[in-house]
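predicted model and sequence below, questions to follow.
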Amino acid sequence: MSWWNDDDDDDDVFDEADVRVRPNPKANRPRTKRRPAHDDAVIGRVLGTSRGRYRVLIDEGGSDEHEITATRARELRRMPIVTGDRARVVGDTSGDEGTLGRMVGIEDRTSLLRRSADDTDQVERVIVANADQMLVVVAAADPPPRPRLVDRYLVAAIDSGIRPLLVVTKTDLADPSEFLSHFEELDNLRVFLSARDDPPLDEIGAALVGHSTVFVGHSGVGKSTLVNALVPDADRATGHVNEVTGRGRHTSSSTISLRYRGQDGDGWVIDTPGVRSFGLGHIDHDSILRAYPDLDEVAADCPRGCTHLPGAPDCALNDARDAGRVAPARVASLQGLLETFSHRDEY
């Protein structure tokens, strides 16, 4: 029997509008901003990331401490998740092979170390979260030390509320006294001297206990070598310095947290890729000055609105420099940063 009457083709033409469409309650349901509470979430430390997958340490310091692999939930897709973050994780957190947890939230951060692509870029790039110390590694030679780069590290550390430390490596190749004179007025900067064959591992290690310390440094200064000495199973790649350019070769390509185990306790070493520049475009004028406490005290006598630049009228910094009360190199370093930032809004 036919589906339609052949005698009356015009009246019984099949039309797609005649099809009855079943309602889809899920598709028609209005979206809600409410999200699951995830009361069953566990807290883990983010150790590192690779291609959208995160290594997370569960039950840190407990009897069931173990690593898992996790991905981020969709609601976190616009949030930078970095090494050192404390993440709330749901799903399979057993850590068994082939399992995958899901990060659904990030705990409040105690600190954020950031940098920008350059000084004109005010878009910050988060490097590490929840670190309370920064260990700046610089070589006495091969490659030669760069005081201005160290100044930038110190500005970023102080702006983030992170205590800075300084290690000078390869002291058997050159005397670092002239370089260190640039920082002799910084009472809060602890300095370690390290020869290639005799690094002060016990002293540096003691400073790491109970802390999360982010290691930073120019390529080729021996940062990864120092990390491997402090954490024997770290297996961080090391490189060499190009004899023609004097530049170190980038070896470590990712930021990773490593457990330091010392005689007096444990700590965290957070190794970062070597860099040749460190943009501060996200940091404001006052934060830069605070990173020079010796000069900040002098600048308190400047007139209101003083730019502290070389041509600033009645600038106490320039007067103190001319009178020999402060180191000219320190003033030049500060003014170089401030001058860069005075033109930032022009870009």
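Thanks, I have it.

going forward, measure contacts and count neighbours with C-alpha atoms only.
Fine.

give me the contact list for the longest strand seen in the chain.
Secondary structure assigned by DSSP state E gives strand 42-50 as the longest strand of the chain. Strand 42-50 has contacts (Cα atoms under 8 Å, 6 or more residues apart in numbering) with 54-60, 82-90, 254-258.

second one coming, line it up with the first:
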Amino acid sequence: MTWWDADPDDDDEDDEFDESDVRVRPSRKGSRPRTKIRPEHNDAQTGRVLGVDRGRYSILIDESTRDERQLTAARASELRRKSVVTGDRVDLVGDLSGDDGTLARIVRIQPRTTLLRRSADDTDEVERVIVANADQMLIVVAAANPEPRIRLVDRYLVAAYDAGISPILCITKTDLADPAEFLRNFAGLDLPIFTSSEGNLPVDDITASLINHDTVFVGHSGVGKSTLVNALVPEAKRATGVVNTVTGRGRHTSSSTVSLRLATDAGRGWVIDTPGVRSFGLGHIDTDNILKSFTDLAAIAEDCPRGCTHLPDAPDCAINEAVAAGRLGETGKGRLDSLQRLLTTFAKAPGH
């Protein structure tokens, strides 16, 4: 029967179509039932994430062996809701040859020892993970051009202490200004400090402090961070920029976080270069972690009343009383001033 037949009961042997001619579209999901059971990937190999670029991960495997090689990987579908960042140790399967055009697959993220995080601003509790598994933070600050920002350095310190990362301070461009007054703000901290000027970069001393460590470099744009990285790791060839003479701001020269190997006769380490930033939100910080970094003051704080802020106006604060009584010696007041400044930096953040 054709569609123009007037009589539907007419059995026309010349009908052009019947149901057997209809092609059924297969289901896109396939016929196999979905399952939440995932393979264990017992044969997976662990590697270090060196960098991330548009969903592709640069991975180093067989580190420090004759078979060491770099490869490119993508995340497995089961990790689509988990971020993989520079510094992560990950388990991989698939083609691990590292040959051009090959792509391995990241199936697991190893437990992280530390996480350096920041938020977009102080009111944003959504954390942005900058790097994983770093144990040191080198804060690069210029003595001038651009002017050093005490509050930004305080924020770096708060983030480092919260993550359990040991901070180091490097002051560049000391030929342009004396950093002594700026450095007095950090006199109460157990903070290694390096200074450099044009033509006098203490590469050997800084290198010695980086051996056997994974050190994340942070700093305001234009402070000379990329110049320092290139001096420590010449093959890095990180782009450098200049400071705008009108705005006093530096130009962003690094667009992504990347791990660079530091290799010397004395040993090896990792330099993790990050893009320059002009703000560092603290929406995710736990203030208890700041106090823990001041081990001597934290021990005294056990005698503070519940909920003590440890600020100058905190009633019955055991730390304030101990410093006032001189029980912490000459360094006690400076240590307390540094702690209270960092706590105030966080307390004044909107939303806290």
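Now that the structure is in, tell me what you want to look at. Please read all numbers here as calculations on a predicted model, not as lab measurements.

about what we covered before: check the mean deviation of the longest strand of structure 1 from structure 2.
For strand 42-50 of structure 1, the mean deviation from structure 2 after alignment is 1.0 Å (mean Cα distance after the TM-score superposition for structure 1).

which part of structure 2 matches stretch 138-158 of structure 1?
The aligned range for stretch 138-158 of structure 1 in structure 2 is 141-161, by TM-score structural alignment.

first vs last residue of that stretch, how far apart are they?
18 Å (Cα to Cα, to the nearest Å).

now do it: everything it contacts.
Applying Cα under 8 Å, 6+ apart, the set of residues contacting stretch 141-161 of structure 2 from outside is 116-118, 137, 139, 166-167, 169-174, 176-179, 182, 185, 219-220, 222-224, 243, 248-250, 279-282, 285, 289-290, 292-293, 341-342, 345.

please apply the same query to stretch 26-41 of structure 1.
Identification of contacts with stretch 26-41 of structure 1 by Cα under 8 Å, 6+ apart yields 88-90, 104.

now stretch 63-83 of structure 2
With contact meaning Cα under 8 Å, 6+ apart, stretch 63-83 of structure 2 is reached by 47, 55-62, 96-99, 102-108.

ok so, going back, so of the contacts of strand 42-50 of structure 1, which ones are in strands?
Mapping the contacts of strand 42-50 of structure 1 onto strands (DSSP E) picks out 54-58, 86-90, 256-258.

most neighbours out of these, which is it?
Neighbour counts for those (other Cα atoms under 10 Å) peak at V56, which has 30 neighbours.

residues in contact with the residue mapped onto that residue from structure 2?
In structure 2, the residue paired with V56 of structure 1 is I59, using TM-score structural alignment. The contact partners of I59 of structure 2, by Cα under 8 Å, 6+ apart, come to 47-51, 70-73.

which of those residues are buried, as a PyMOL select command?
Buried members of the contacts of I59 of structure 2, defined by 16 or more other Cα atoms under 10 Å, are picked up in PyMOL with:
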select buried, resi 47+48+49+50+51+70+71+72+73
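
mind putting the contacts of I59 of structure 2 in CSV, distance to D205 of structure 2 included?
Below are the contacts of I59 of structure 2 laid out as CSV (distance: Cα to Cα, whole Å):
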residue, distance to D205 of structure 2
G47, 30
R48, 27
V49, 27
L50, 25
G51, 27
Q70, 30
L71, 33
T72, 34
A73, 36
